[in-house]
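Asker: here's my sequence, what's the structure:
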Amino acid sequence: MSIKQWPLAERPREKLLRHGCAALSDAELLAIFLRVGVAGRSAVDLARDRLIEFDGLRPLLDADRARFCAGHGLGEAAYVTLQAALELARRHYEAQLMRSSAFDSPGAVRQFLHAQMRDFDHEVFAAMFLDNQHRMLRFERLFSGTLDAAAVYPREVVKRTLALGAGAVIFAHNHPSGVSEPSEADRRITHRLREALGLVDVRVLDHFVIGDGEMTSFAERGWL
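Answerer: Sure, this is the predicted structure:
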C-alpha cells in the first residue's frame, strides 16, 4: 500500500507537522528523506530495509559514498542530499554558539563538537576559541596524528589564541578507538596548555574527549 493511502495520522510528513520530529521513528524520518519507495515497497518499508542493512541509523549516516550508494533505493542523489543536510546541522550548531555564550548552550557545544570530530579515523586535536563573553570566535582543527596520538604544541596554541584575540578556549580531541576515557597523556597535555595559556590570561574552560557516541568532559571530572 502506498503511503498516500495510509490514514493521515500515520503518514510521516503529516505526523511530523502535527507532533514534531521527536515523535517519528528512525525509519519514518529516513522515509521523509528518501521521499519515495520502490516497486512494492513504500518509503517507510524501504527505510526500514536500509536500517537493517546498515545495522542502524548511525552507520547509514556515516557510510562513505560507495557503501551508501550501493544500498538499494539510495544512490548518489540521496548521498549528496544527506551530506548537505549533515553539513547544515554542523553549521546550525556553530551559528548557535556564535550568538550565545558556550556556558548558555552546553548541549549545543557537545552536539557541535561531536558532529565535527566523531568521524575521523585518526586523532585530531581542535579548539573552540571564545571571546570574553564565551561566545565562539572560531573553531579550528589544530593538530592531527596517528591512530593513537597527536602532537600538540602549546606554543603554537598560544600564538593562535593571541592572533584571534580569544579570552578563553575549549579543547577537544577524538579517540578513534571509540572510547572517550581520557588517557594520562591527555591529562598531561591539558595541564601544559592550561599553564601556557594562563601566562597570557586566557582560561581553559574545558577539554572534551570524543568517542563513539559518548563524550568525556575534563571540567565535569573536576580536572580544570
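
Asker: can we go C-alpha only for contacts and neighbour counts from here?
Answerer: OK.

Asker: could you pull out the strands for the protein?
Answerer: Secondary structure of the chain, counting by DSSP state E: strands at 124-130, 136-144, 168-174, 203-210, 215-217.

Asker: just send these back as a markdown table, with mean neighbour count too.
Answerer: Below are the strands of the chain laid out as a markdown table (neighbours: other C-alpha atoms under 10 Å):
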| stretch | mean neighbour count |
| --- | --- |
| strand 124-130 | 24 |
| strand 136-144 | 17 |
| strand 168-174 | 25 |
| strand 203-210 | 23 |
| strand 215-217 | 20 |
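
Asker: to compare with the earlier structure, here is another sequence to fold:
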Amino acid sequence: MTTITQFALTAAEQRAVYRANQILNKYARKHPEFFTCCNHAKDYAFNTLSNRAHECFAVVYLDSQHRLIDVEIVFEGTIDSAAVYPRVVARKALEQNAAALILMHNHPSGIAEPSQADKAITKRLQDALALFDIRIIDHLVVGCSNGSVVSFAERGLI
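Answerer: The predicted model follows:
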C-alpha cells in the first residue's frame, strides 16, 4: 500500500507549488471568467490542495455571472476528515455577496473518489444555500497522490 509520505514534496518543490499557486491566483483575479471553465477550476483545486497532508475544504465565491470574487480555505481538518459547517459557508458566501460557489477539498489518502460523507455535506450545503439563492455549481475532490480531480457536476451529482 502506498502512503502519502512516499509522495512528500521537497522544500524546493513546495516553493515551486506555492509560486505556481500565486501565479494562478494572480491570473484568476485578472481574468474573472477563469472559474467558468471546469478544467481551470480543476487545475486550481489541484494546485491549491494536492500538496496538503491534512484535509482542507475550500470555497470559490462567484458572482451572478460566475466571475471570481474570492477563494478561501474555510476548514482544515485531520488526515482523513474536516468538519464542514453549512452556517459558516452560508455566512461567508453572504459576506462575499456570492451568487454561486464551487466547493473543493482534498483527500490526503490519494483517492479522489467522493465518499458518502462528501455527498451528504454537498446536499446539506445545497439545501442551506438555496434559502439564500446561492447555487453550488460544482464540488471538486482532489486526490493528493495521483493528481486526479473528480467533479461532482461532471458525474451528475450536482
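
Asker: need the strands of structure 1 in a markdown table (columns: distance to residue 47 of structure 1).
Answerer: Listed next are these as a markdown table, based on distance: least, C-alpha to C-alpha, whole Å:
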| stretch | distance to residue 47 of structure 1 |
| --- | --- |
| strand 124-130 | 33 |
| strand 136-144 | 35 |
| strand 168-174 | 30 |
| strand 203-210 | 29 |
| strand 215-217 | 29 |
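
Asker: those: which one's closest to residue 98 of structure 1?
Answerer: The minimum distance between residue 98 of structure 1 and the strands of structure 1 falls on strand 136-144, with 5.0 Å, by C-alpha to C-alpha.

Asker: and the angle for the closest one with strand 124-130?
Answerer: Between strand 136-144 of structure 1 and strand 124-130, the angle comes out at 160 degrees (axes from the mean of the first three to the mean of the last three C-alpha atoms, to 10 degrees).

Asker: which residues does the residue nearest in space to the middle of structure 1 contact?
Answerer: In structure 1, the residue lying closest to the centroid (C-alpha atoms, centre = their mean) is residue 115, at 1.0 Å. Going by C-alpha atoms under 8 Å, 6 or more residues apart in numbering, residue 115 of structure 1 touches residue 90.

Asker: re the thing from before, of the strands of structure 1, which is nearest residue 156 of structure 1?
Answerer: When these are compared by C-alpha to C-alpha, strand 136-144 sits nearest residue 156 of structure 1, at 8.8 Å.

Asker: tell me what the closest one is packed against?
Answerer: helix 76-99, strand 124-130 (3 or more C-alpha pairs under 8 Å, 6 or more residues apart in numbering; DSSP states H and E).

Asker: let's see that with 10 Å instead.
Answerer: Strand 136-144 of structure 1 sits against helix 76-99, helix 106-117, strand 124-130, helix 154-164, strand 168-174, with contacts defined as 3 or more C-alpha pairs under 10 Å, 6 or more residues apart in numbering; DSSP states H and E.
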